[in-house]
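Asks: after the sequence you'll find the predicted model.
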Amino acid sequence: MAATLLLFACGGSTKDADDSSGASSTSLEASPQTVTTATPGPPPGATVEGFRDLQVGDCFEEITDSPAEDSAVWLLDCADPHAYEVYWITDYLGPGSGRGTSYPGTATVQNFSEQSCFDQFETFVGVRWTLSELDIRAWWPSEESWARADRKVICTVYSESGEQLSGTQRGSAQ
């Protein structure tokens, strides 16, 4: 998954009752506890989808073999077992967000992205993130992808226990 960092920086989050925002996060490189349930080949019924083509409500598994792992996922029907469901997509709108601007820095982009994902979690799932069995995983532009006008932030839910999800998590209150 290291190649994904060429397009997007990734973050996993941890629940912390003492954190007033309810979220803290580290980059993928610094979070070996991040649960990945990706399969080595295509899951039954999966199709390849460009990562940037994902839409809210899409369910997917990560592709773990080169060369597609940094730009595509295995798109699945949400009724089938899957690792992630997209629940929010936005463009980075923080400081320095305009086209042709220099990268505002990983911490700035990460903070904006994670806050955006946190803010939309309850609306999609139906329960506050701090009380949920689900966790948040966000993808945001890297410095390299920023230079190619990438500003997309993708917010997904996944099972905190590492179990596969089944069905949409929209309104699940899990």
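Replies: Okay, I see it. Residues are numbered from 1 along each chain as shown.
Asks: could you use CA atoms for every contact and neighbour count after this?
Replies: OK.
Asks: could I get the full set of strands for this protein?
Replies: Listed in chain order, the strands of the chain (DSSP state E) span residues 8-14, 24-27, 47-50, 59-62, 72-76, 84-91, 134-141, 152-159.
Asks: comparison target below:
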Amino acid sequence: MSLSTRPLAVLLASLVVLGACTSSPDELAESPNAESEGNDTAEVEELDETVEPEWAGAPLNPFDLRKGQCFNEVSWIDVVQDRRIEITAAIDCDQPHDKEMYHEIEFPAPNGAPFPGETKMTEWSTERCFDAFEDFVGEEYVLSAYEIGFLQPTQETFEHPVGRHRRVTCYLYDDAGDKLTESAFLTAR
């Protein structure tokens, strides 16, 4: 992709919002989709969709990810319960991992405000994640070896009477789909 079209392609690709992540198999049964993912074209690790894949890390709720934290995402289909299981697992950045969280920001809306819509939320998230990228990595996004993704509130989590999630979590991953083996912080890659 040419350097001049990459930011536009990122914006367009980010308009497709993917399904949510949850923290553990126990919480999966209790929790509806918590967040939607934007601009994530990396494949979720899947060997045989009906067999739980091997994975490393400590399961956590994606809402609990913090800046500089590395993580893996795995997914499989539980044929007994007829549902997809998705797990986000924190892992040390010096271990092979899929992604690293590099920025978080709250969408500016008071409690009780209506969801602004997927398009506006995705555009806002894309812009904020793009703006924060260079300060974390030490390289302009268009010249880097990383892609940008993010988790953002869905209408359900945004308007939930108790949760009222406004947080957008920006993360990066290798643009070739390879595992990362160190933190991307100031690598200038």
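Replies: Okay, I see it. All values reported here derive from a predicted model rather than from experimental measurement.
Asks: next, the TM-score between them, please.
Replies: For this chain pair, the superposition-based TM-score is 0.78 by TM-score structural alignment, normalised by the length of structure 1; 154 aligned residues with a C-alpha RMSD of 2.6 Å.
Asks: and for the aligned partner of residue 123 of structure 2 in structure 1, the neighbour number?
Replies: By TM-score structural alignment, residue 123 of structure 2 lines up with residue 111 in structure 1. Residue 111 of structure 1: 15 surrounding residues under other C-alpha atoms under 10 Å.
Asks: of the strands of structure 1, which stretch is the most buried?
Replies: strand 59-62 (a mean of 27; mean count of other C-alpha atoms under 10 Å).
Asks: what residue lies at the spatial centre of structure 1?
Replies: residue 138 (3.1 Å; C-alpha atoms, centre = their mean).
Asks: and for it, nearest residue in space, chain neighbours not counted?
Replies: Of all residues not flanking residue 138 of structure 1 in the chain, residue 155 sits nearest, at 4.6 Å (C-alpha to C-alpha, 6 or more residues apart in numbering).
Asks: the helix ranked longest in structure 1: how far from the chain's middle?
Replies: Of all segments of type helix in structure 1, defined using DSSP state H, the longest is helix 106-125. Distance of helix 106-125 of structure 1 from its chain centroid, counting by C-alpha atoms, centre = their mean, to the nearest Å, is 10 Å.
Asks: swap in stretch 145-157 of structure 2?
Replies: Centre-to-centre, stretch 145-157 of structure 2 and its host chain are 5 Å apart (C-alpha atoms, centre = their mean).
Asks: now stretch 4-20 of structure 2
Replies: 13 Å.
Asks: just stretch 31-39 of structure 1 next, same as before
Replies: Remark: stretch 31-39 of structure 1 is offset 12 Å from the chain centroid, using C-alpha atoms, centre = their mean.
Asks: cool, and stretch 26-45 of structure 1?
Replies: Per C-alpha atoms, centre = their mean, the displacement of stretch 26-45 of structure 1 from the mean C-alpha position of its chain is 11 Å.
Asks: any buried residues in it, and which?
Replies: Along stretch 26-45 of structure 1, these residues count as buried under the neighbour rule (16 or more other C-alpha atoms under 10 Å): 26-28, 34, 37-38, 42-43.
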